[in-house]
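Colleague: Just to be clear, the model below is a prediction. Sequence and coordinates:
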Amino acid sequence: MTTKHLDGRIALVTGASRGIGYQIAKALAAEGAHVVAVARTVGGLEELDDEIKAAGGKPATLVPLDLADMAAIDRLGGAIDQRWGKLDVLVANAGILGVLSPIGHIEAKVFEKTMTVNVTATWRLIRSVDPLLRRSDAGRAAVMSSGAAHSAKAYWGLYAATKAACEALVRSWANETMNTPLRVNSVNPGATRTAMRAQAMPGEDPKTLPTSKEVAAKIVPLLFPAVTETGMLFDVRENRFKRYQDPA
């Protein structure tokens, strides 16, 4: 019998009701993890659980939650603590595009909502589960980023700013936990056949892009106990870690 990489481990995945998060959750379950699946869409979570069980995995813990609800994120950490006393894997995948627009034309409410979901909720999630990840003998965290954080193309300013902020949080978190078993990295999935990509690039042929399942297959190994890299950016298309430039 083949040993699974994540047998007996607890994995939290946000944005798990569709797209990359959905496929990562399935793949983690296939590796033996008990998945705590977080998303707003109950139907998508239930479908995920059905697929995990059909494939022989452990039934998932489904958490319908809006990441704009900061108190709910705090309660989530408390519930994981009460039930398992630790967390082994975090995948902070949930996010929204906001709007593609000249910076000066972005409505304040759109700016604030996008920052709340993409940045503030990521910080709140890290704050909520950091103590739990530190209790694992091999805590692993992946925070989803984007090439937009570095290219900063015209009209992508809002989304780019949120992802750049998330990368900064990850780098600081990695430095704070360098001397612990916890390893944390950012992930750039690249252009993927998802609903968000279709929203951003409506004229693009989705068949030219890798599927969420293909992308997830490259991300999940980053969460195995054997991984030693921390504070780095994993580029899915190149299938390798990239080191950030050291500050001057």
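Modeller: Here it is on my side, so go on. Residues are numbered from 1 along each chain as shown.

Colleague: only C-alpha atoms for contact and neighbour calcs from this point on.
Modeller: Fine.

Colleague: so D66, which of the three states?
Modeller: coil (DSSP: H, G, I helix; E, B strand; the rest coil).

Colleague: Going by neighbour count, list what's buried in stretch 108-125.
Modeller: Neighbour counts over stretch 108-125 (16 or more other Cα atoms under 10 Å) mark 111, 114-125 as buried.

Colleague: Contact partners for A191?
Modeller: With contact set as Cα atoms under 8 Å, 6 or more residues apart in numbering, A191 has these partners: R197, L209, P210.

Colleague: Tabulate the residues you listed (JSON lines), appending distance to R243, neighbour count and secondary structure.
Modeller: Converted to JSON lines, these look like this (distance: Cα to Cα, whole Å; neighbours: other Cα atoms under 10 Å; DSSP: H, G, I helix; E, B strand; the rest coil):
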{"residue": "R197", "distance to R243": "26", "neighbour count": "16", "secondary structure": "helix"}
{"residue": "L209", "distance to R243": "26", "neighbour count": "15", "secondary structure": "coil"}
{"residue": "P210", "distance to R243": "24", "neighbour count": "16", "secondary structure": "coil"}
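
Colleague: Tell me where this structure has strands.
Modeller: All strands of the chain, identified by DSSP state E, fall at 10-14, 34-39, 61-64, 89-92, 140-144, 183-188, 233-235, 240-242.

Colleague: Below is an additional structure, to be compared with the one above:
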Amino acid sequence: MIATPDLTGRIAVVTGASRGIGYFVARQLAAAGAHVVAVARTVGGLEDLDDEIKAEHARTGKGAATLVPLDLTDMPAIDRLGGAINDRWQKLDILVANAAMLGVISPIGHVEAKTFEKVITVNVTSTWRLIRSLDPLLRNSDAGRAVVMTSSAAHSGRAFWAPYAASKAAVEALARSWADETRNMALRVNAFDPGGTRTAMRALAIPGENPETLPHPSETAAHIMRLVDPALTETGKIYQVRTGRFVAHSLPE
């Protein structure tokens, strides 16, 4: 069983918080005492999350949420997010950069330019923009923790997955460079490889798969709690759910 750290008083940003892994990460962070800044495009999903967090707070007195409906292709809005957090709290303790899109499973030469460009924008450029906007705030924390979502696709070279795989390889490179830049600070930066999880993206990628054979997103999200623990020492690594450990790089499933 994965221990849950005490995150009372911590401020956490979670992108893609309206469903899937991001939704359950946000819930678990709030249950551990954090104030969650929940970012997503889908307002309905954010409102459902807020209802769950408020109900948990009523039971335990822990956790709260601020809802931020935001499209991650809107780069100036990402910049404003950092400014708003600075104005309210002057710091950020946790970033879980979870949001991503699959694009298409297709031969590389058949991928439309607009599809490839959107995958790179959502998965890579917005992650860099989040880092640029939130890095100063994470440095203000006594135990800043950043988690960037990756995938074994970044290393497998699997046929037909080129846009998504390229985006995750790029995100890993961003995280590793960021970790090296901040190695002598309190900030710890790691990538997170969830492996197969019962999400809408997984169903889109592998439509014939029985979802009941996969972990529920709440189970996968629980592993992220290890990466946001103020006691964490690892940085510049990849945490792989399938093995339950930090690795130098993700291995194909």
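Modeller: Perfect, I can see it now. Being a predicted model, the structure only gives us computed values, none of them experimental.

Colleague: Now the TM-score, please.
Modeller: Aligned and superposed, the two chains score 0.96 in TM-score terms (TM-score structural alignment, normalised by the length of structure 1); 243 aligned residues with a Cα RMSD of 1.2 Å.

Colleague: ok, back up a step: out of the buried residues of stretch 108-125 of structure 1, which two sit at the greatest distance?
Modeller: Greatest spatial distance in these: F111 and L125, 20.0 Å, computed using Cα to Cα.

Colleague: What's the average distance for the helix of greatest length in structure 1 when superposed on structure 2?
Modeller: Determined from DSSP state H, the single longest helix within structure 1 is helix 157-176. Averaged over the aligned pairs, helix 157-176 of structure 1 sits 0.3 Å from structure 2 after superposition, using mean Cα distance after the TM-score superposition for structure 1.

Colleague: sorry, back to before: need the strands of structure 1 in a markdown table (columns: mean neighbour count).
Modeller: Below are the strands of structure 1 laid out as a markdown table (neighbours: other Cα atoms under 10 Å):
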| stretch | mean neighbour count |
| --- | --- |
| strand 10-14 | 25 |
| strand 34-39 | 26 |
| strand 61-64 | 18 |
| strand 89-92 | 28 |
| strand 140-144 | 25 |
| strand 183-188 | 26 |
| strand 233-235 | 23 |
| strand 240-242 | 15 |
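
Colleague: Which of the ones you listed sits closest to S151 of structure 1?
Modeller: strand 183-188 (12.2 Å).

Colleague: Please name every helix or strand in contact with the closest one.
Modeller: strand 140-144, helix 157-176, strand 233-235 (3 or more Cα pairs under 8 Å, 6 or more residues apart in numbering; DSSP states H and E).

Colleague: nearest to L100 of structure 1, of these?
Modeller: From those, taking Cα to Cα, the stretch that ends up closest is helix 157-176, at 7.6 Å.

Colleague: which bit of structure 2 covers that closest one?
Modeller: Under TM-score structural alignment, helix 157-176 of structure 1 corresponds to residues 162-181 of structure 2.

Colleague: Buried residues of that stretch, list them for me.
Modeller: Within stretch 162-181 of structure 2, the residues that count as buried by 16+ other Cα under 10 Å are 162-172, 174-176, 178-179.

Colleague: Which one of those is nearest to R10 of structure 2?
Modeller: A179 (20.6 Å).

Colleague: who's in contact with the closest one?
Modeller: A179 of structure 2 neighbours (Cα under 8 Å, 6+ apart): L187, R188, V189, N190, T235, G236.

Colleague: Would you confirm that the fifth one contacts N190?
Modeller: Yes - T235 of structure 2 lies in contact with N190 (Cα atoms under 8 Å); the separation is 5.5 Å.
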